[in-house]
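>>> From the sequence below, what's the structure:
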Amino acid sequence: MSENFYRAFEDRHRGTRELISQRLKVYLPFITPLLEGDGSRRAADLGCGRGEWLEILIGCGFDANGIDLDEGMLEACQERGLPAQQNDALSYLATLEDNSLAIVSGFHIAEHIPFPDLQTLVAEALRVLIPGGVLILETPNAENIAVGTNGFYLDPTHERPIPHLLLSFLTDYTGFSRSKLLRLQEPDQLKNPDHPVDLLAVLSAVSPDYAIVAQKAAALEKLQAFDEAFGKDYGLALDALAQRYDHARQNSIEEIRTQSQAQAQHGVWLESLVGQVSDRTLELEIRAHKLDVLTERLNGQVHEQLQEMHGQLHEAALQLVRVEAQAKEAELTARLEVQRIQAEAVYSTVEARSKEIEEFYKEAEARGNEAKACYEEAEARGNEAKVRCEAAEARAAELQRQLDESLGNAHLWYTRAVAYESHQRALLASTSWRLTAPLRFCARTAGRVLRSPRHTIKGIIRGLASRAVRFVLARPRLSMKLNRGLKKFPRLHQRLSNMARNRSASQPYAAAVTPMADFNVTMQGEPAPGSQRQTQRANAIYQALESAANSKVEK
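Next comes the predicted model:
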């Protein structure tokens, strides 16, 4: 391979330095805990390339060194002043002491070397790493079908794809305490589980690269600092994308089936409508045909009547000839008069009959015109029905378009509603909402006091008076003394008595000796007759009657 060929190849197909540096930041949670404590901070980047990872390691505070065989790549590192040397990875690791490095990394070198050399590299890395140190091996992901069948072979120095299960097993088999699979560089939009997945995404959008991060055994408290990074999931797997694709395809099929059923129902309705229009048109055609038949029948009847009238006229003429022949023997004057009179009568009859025939013919012609008008009206209604059918079809298409638009708007508002509900739940579950709960309670209480201070003060006084009454009722001697003293103030005595009665009315009726009975003893000085045997309700009625009687006596 010619000089600087591989550097030019990397510049075109691997990506810019800025892009690679941004992608490599995913490994920071696996290396930053190594900066804590007094352990070694040395790091070795095998196949360092243009030095993007070296820059990150040095920027974090590690003593990093790059190893590469390609002179073009080493020149790129030297142009930036990065520590890099030309050497074979296995030879370099063989020169290092045990437990001397915190990090051993190799980005896209595993696919360039035979598998036995890869086994040796992993074993040497385990030897030179300090307890808790990490090995990072990144390589193309053959799980991506486009990468495994095409993209991998774009680099002429690649040996063969390495499945992630094989590389993960190799680190575990070699002796690392744990390892983590990181799928990398998948499209950002597919990280959203609701983003649609098509067949092309299943074939080419699986994470195109992956990495195995393996950690050497160490004390439990040291390993706990890495638990969060090792506990996360990274990237997109082929089976996950395939399941999302199948789910989306199934939803699409269900949606198409639903639309087809709706369109089928709409088609049945249109067919029913067209059938009704056809039946109506056929009915009109039948009626028009009947009108034609009726017109022909009327024309035939008129013709027969005319023929009959002509025959009658002929017979009448013959009759006149016979009459004239028979009357020749009569006198000429009488004959002429008779003939004149008869001729006038015949003429009048013939004229009247002719008028009847003419009127009948006109009536037949009018009926024929009416039948023709009915036929034209039926034809016009058929055309109007056809126009209405076409308008109904256009309206149905417009309704279908509006339905599709409404479904899209409904989905949009549903998505927004779900987002608002999630925001509200997050607010109610937030720490700030719970911490401010006492403040909100105090604010509501203060607001009630400020809105009605007089009502609040009366409530406090009633509560204190109620507690005082309970305190006095529990002490009979004190009650009797206060009763004698309070009789000097009738109004106050009456109000306290009512308060005691109201308190007794709120107690259960089942008590054998009610609080009202106790109050009768303490406030009046002697028990009410039968108060020990009556129910609470009876005692209350009795006390009310007694109070009314006392007030009447006092008046």
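>>> use CA for all of it now, contacts and neighbours both
Fine.
>>> Just the buried residues of stretch 375-389, please?
Y375, A378, E379, G382, A385, K386, C389 (16 or more other C-alpha atoms under 10 Å).
>>> D172: which of these is nearest?
C389 (75.8 Å; C-alpha to C-alpha).
>>> From the contact counts, what lies against whichever strand or helix holds that closest one?
Element membership of C389 [criterion: DSSP states H and E] is helix 332-428. Packing contacts for helix 332-428, counted by 3 or more C-alpha pairs under 8 Å, 6 or more residues apart in numbering; DSSP states H and E, involve helix 238-326.
>>> In which helix or strand does A44 reside?
strand 42-46.
>>> chain center to the following helix or strand past the helix holding C389: distance?
Moving toward the C-terminus from helix 332-428, the next helix or strand (DSSP H and E) is helix 431-435. Centre-to-centre, helix 431-435 and its host chain are 30 Å apart (C-alpha atoms, centre = their mean, to the nearest Å).
>>> Tell me which residues of helix 431-435 come out buried.
Buried, per 16+ other C-alpha under 10 Å, within helix 431-435: nothing.
>>> Show me what that helix is in contact with.
L427, L428 (C-alpha atoms under 8 Å, 6 or more residues apart in numbering).
>>> can I assume L238 is in contact with V202?
Yes. Counting by C-alpha atoms under 8 Å, L238 touches V202, with 6.8 Å between them.
>>> Show me which of the two is the more surrounded one.
Counted by other C-alpha atoms under 10 Å, L238 and V202 do not tie: V202 has more neighbours, with 21 against 17.
>>> Could you list which residues are in contact with that one?
Counted by C-alpha under 8 Å, 6+ apart, V202 has contacts L238, L241, A242, Y245.
>>> TSV for these, including distance to R448?
Converted to TSV, the contacts of V202 look like this (distance: C-alpha to C-alpha, whole Å):
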residue	distance to R448
L238	62
L241	58
A242	61
Y245	59
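>>> What about these, which one has the most neighbours?
That'd be L241 among those, by other C-alpha under 10 Å, with 22 neighbours.
>>> distance between the ends of stretch 449-456?
For stretch 449-456, the first-to-last residue distance is 6 Å (C-alpha to C-alpha, to the nearest Å).
>>> any idea how far that stretch is from the chain center?
Worked out by C-alpha atoms, centre = their mean, stretch 449-456 lies 48 Å from the chain centre.
>>> Now the second one, please; I'll put the structures next to each other:
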Amino acid sequence: MKALGCARNAFTRDVNLIQEPRFSRCYLPVVDNFVDVAWLLDDGEEFVLVDSFYRAFEDQHRGSRELIKSRLAKYRPFIAPLARLYPGGKAFDLGCGRGEWLELMGESGFAAIGVDLDGDMLEACRERGLSVFQGDAIEYLAALDANSHALVSAFHVVEHVSFEQVRRIVSEALRVLKPGGLLILETPNPENIVVAGCNFYLDPSHVRPIPSELLSFVGEYAGFARVKRIRLQESPALQEEGARAHLMDVLGGVSPDYAIVAQKSCGEADAAFFDAAFDADYGLSLAELAARFEAGATRAHEHAAEQIEQTRSEIGRLHQQTQSEIERLHGELGLTREEVDGTRRELMRAVDELAQIRSDLGRVRGDLAQVTGELRRVQDDAQHAAERLQAVYGSTSWRVTAPMRSAVTFARGAKATCKSGVRRVLFRSVAYVNRNPRLRRLAVRALGAMPGVKQRLVRIIVGAPAQSMQRKPIDDDGLTPRAREAYMAIKSAFAPDHGDTE
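I've put the predicted structure just below:
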């Protein structure tokens, strides 16, 4: 950014040389291939607008003095041994701007001189008592004596000039420096993809980014003994050990600036003072952040693979457990289905039984209704008979015939008593005859000759009405024990001779 003043004042100088009305546009000579800067009006009003634009742009994007000095302090590992090698040595800064580097060099013991085209910038330097001059820095460098300075520096200048001018700066610096002297060239780092593709072009005075390999080769080709590339202004968070790099860090986390520190050849003893600084590593490279990103991605992939494997194992275990549970549930389901089928069958039987019970209940209800009707009729008949019987009992004829009924009852009782006595005699006689075979044969012959007497005896014994025994057999189911015994005796007595068991 400090080179903006240099480029702008060169632009002012060249415009002042063109005063003829026929010139309607101008070019900045220090820009390769004459980049078109602005269309100018004949009265110069457009130039004032361009000049104001650069001034406003620089004020907005340039950091504070303290920030710039803190960034420049990173060169102390190179400056400290140089101050010991050349105490009070001269330092020359191209495009010194507000003089932050000059101030830092004065604090380190150097006699620092700066050159810039921007008078406003130089006023800030003069306010701090810094030694500065206004003019073309490259031409001023070319005018310096050979082997006269310990340090030559140019911060953010080379991206504003042509490549041939860059080579001239390097070759003139080699001539001006003392043995062991240092050349420092700082510029935006195109290794940072965001810087190379976007941020570099925020400054319209930038010509093109210069890769660090190219700028290092320029120093080596010019004749410097050794050239060190140092990366600058990276995020402190990314510098922490083990810090993980994300994709955006790969794209924009590389050190946004870099510098080459080139040393002119000198004796081995003097060069040894700078070995530590030249051997150290500085900043973050694209390769380092990409490696971190890949390592992080690999770890994430391995972790994800472990998680996937654990998940697969867990899924397998759960699958096996689920299968066992499913099999168990299938078994229980089969038993449940059997129970349900059994319950269904029992329910169907119960339904059928219930239907049968309902049918039976209907029939019972019908029968009950019928019986109830018959019972009512019987009750009515009984009531009617009771009323008639009560009427008979209460009649005069019933009272008059009472003696006659008593006599009849007595006669019936005497007859029954007589029959009962005769029946007992007959039972004993039959039993006696049945025990004596001779008498049994005589009785059979006698009764066979008298069928009527035989039937009469049987009726007396069994108490049955006088009926033909040959038409209807006698049923012994209703006989008393004694009558059945007599009947069986008579039956066995007559069976051998006549084949009649009745």
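>>> where does the TM-score land?
Once the chains are overlaid, their TM-score stands at 0.58 when taken by TM-score structural alignment, normalised by the length of the second structure; 317 aligned residues with a C-alpha RMSD of 3.0 Å.
>>> and the gap between the residue nearest the centre of the second structure and R317 of the second structure?
In the second structure, the centroid-proximal residue (C-alpha atoms, centre = their mean) is T311; its distance is 11.8 Å. Distance, T311 of the second structure to R317 of the second structure, by C-alpha to C-alpha: 10 Å.
>>> on that earlier part again, which residue lines up with the residue nearest to the centre of the second structure in the first structure?
By TM-score structural alignment, T311 of the second structure lines up with Q263 in the first structure.
>>> OK, contacts around its match?
Contacts of Q263 of the first structure (C-alpha under 8 Å, 6+ apart): none.
>>> repeat that for 10 Å
R257, W269, Q400 (C-alpha atoms under 10 Å, 6 or more residues apart in numbering).
>>> The alignment partner in the first structure of Q321 of the second structure - how many residues pack around it?
Correspondence of Q321 of the second structure to the first structure, assessed by TM-score structural alignment: L273. Using other C-alpha under 10 Å, L273 of the first structure is surrounded by 14 other residues.
>>> do you know how far the nearest residue to L273 of the first structure once chain neighbours are set aside is from E379 of the first structure?
Nearest non-adjacent residue to L273 of the first structure, counting by C-alpha to C-alpha, 6 or more residues apart in numbering: C389, 7.8 Å away. Distance, C389 of the first structure to E379 of the first structure, by C-alpha to C-alpha: 16 Å.
>>> And L496 of the first structure, by the same measure?
For L496 of the first structure relative to E379 of the first structure (C-alpha to C-alpha), the value is 99 Å.
>>> which of the contacts of Q263 of the first structure count as buried?
Q400.
>>> which of the contacts of Q263 of the first structure map to contacts in the second structure?
Retained contacts for the contacts of Q263 of the first structure in the second structure, judged by both residues aligned by TM-score structural alignment, their matches' C-alpha atoms under 10 Å, are R257, W269.
>>> Check the mean deviation of the top strand by length along the first structure from the second structure.
Secondary structure of the first structure per DSSP state E: the longest strand is strand 129-140. Following the fit onto the second structure, the mean deviation recorded for strand 129-140 of the first structure is 0.7 Å by mean C-alpha distance after the TM-score superposition for the first structure.
>>> Which other helices and strands does the following helix or strand past that strand contact?
Along the chain past strand 129-140 of the first structure, the next helix or strand (assigned with DSSP H and E) turns out to be helix 145-149. With contacts taken as 3 or more C-alpha pairs under 10 Å, 6 or more residues apart in numbering; DSSP states H and E, helix 145-149 of the first structure sits against helix 199-204.
>>> quick check: the helix it packs on aligns to which part of the second structure?
By TM-score structural alignment, helix 199-204 of the first structure lines up with residues 247-252 in the second structure.
>>> before we move on, what about stretch 81-100 of the first structure?
Counting by TM-score structural alignment, stretch 81-100 of the first structure pairs with residues 129-148 of the second structure.
>>> now L121 of the first structure, nearest residue through space, not along the chain?
L90 (6.1 Å).
>>> Is it correct that the one you found falls within a strand?
No. The assignment for L90 of the first structure (DSSP: H, G, I helix; E, B strand; the rest coil) gives helix, which keeps it out of a strand.
>>> Now do the helices in the stretch 401-502 of the second structure.
With DSSP state H, counting those that start in this stretch as the criterion, the stretch 401-502 of the second structure has helices at 402-435, 437-449, 451-462, 481-498.
>>> Repeat that for the stretch 401-550 of the first structure.
431-435, 437-451, 453-473, 476-486, 490-505, 515-524, 536-554.
>>> possible to save those helices as JSON lines with distance to R17 of the first structure?
Converted to JSON lines, the helices of the stretch 401-550 of the first structure look like this (distance: least, C-alpha to C-alpha, whole Å):
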{"stretch": "helix 431-435", "distance to R17 of the first structure": "42"}
{"stretch": "helix 437-451", "distance to R17 of the first structure": "52"}
{"stretch": "helix 453-473", "distance to R17 of the first structure": "73"}
{"stretch": "helix 476-486", "distance to R17 of the first structure": "95"}
{"stretch": "helix 490-505", "distance to R17 of the first structure": "86"}
{"stretch": "helix 515-524", "distance to R17 of the first structure": "91"}
{"stretch": "helix 536-554", "distance to R17 of the first structure": "93"}
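>>> deepest of the ones you listed, which one?
When the helices of the stretch 401-550 of the first structure are scored by mean count of other C-alpha atoms under 10 Å, the highest mean neighbour count falls to helix 515-524 (a mean of 22).
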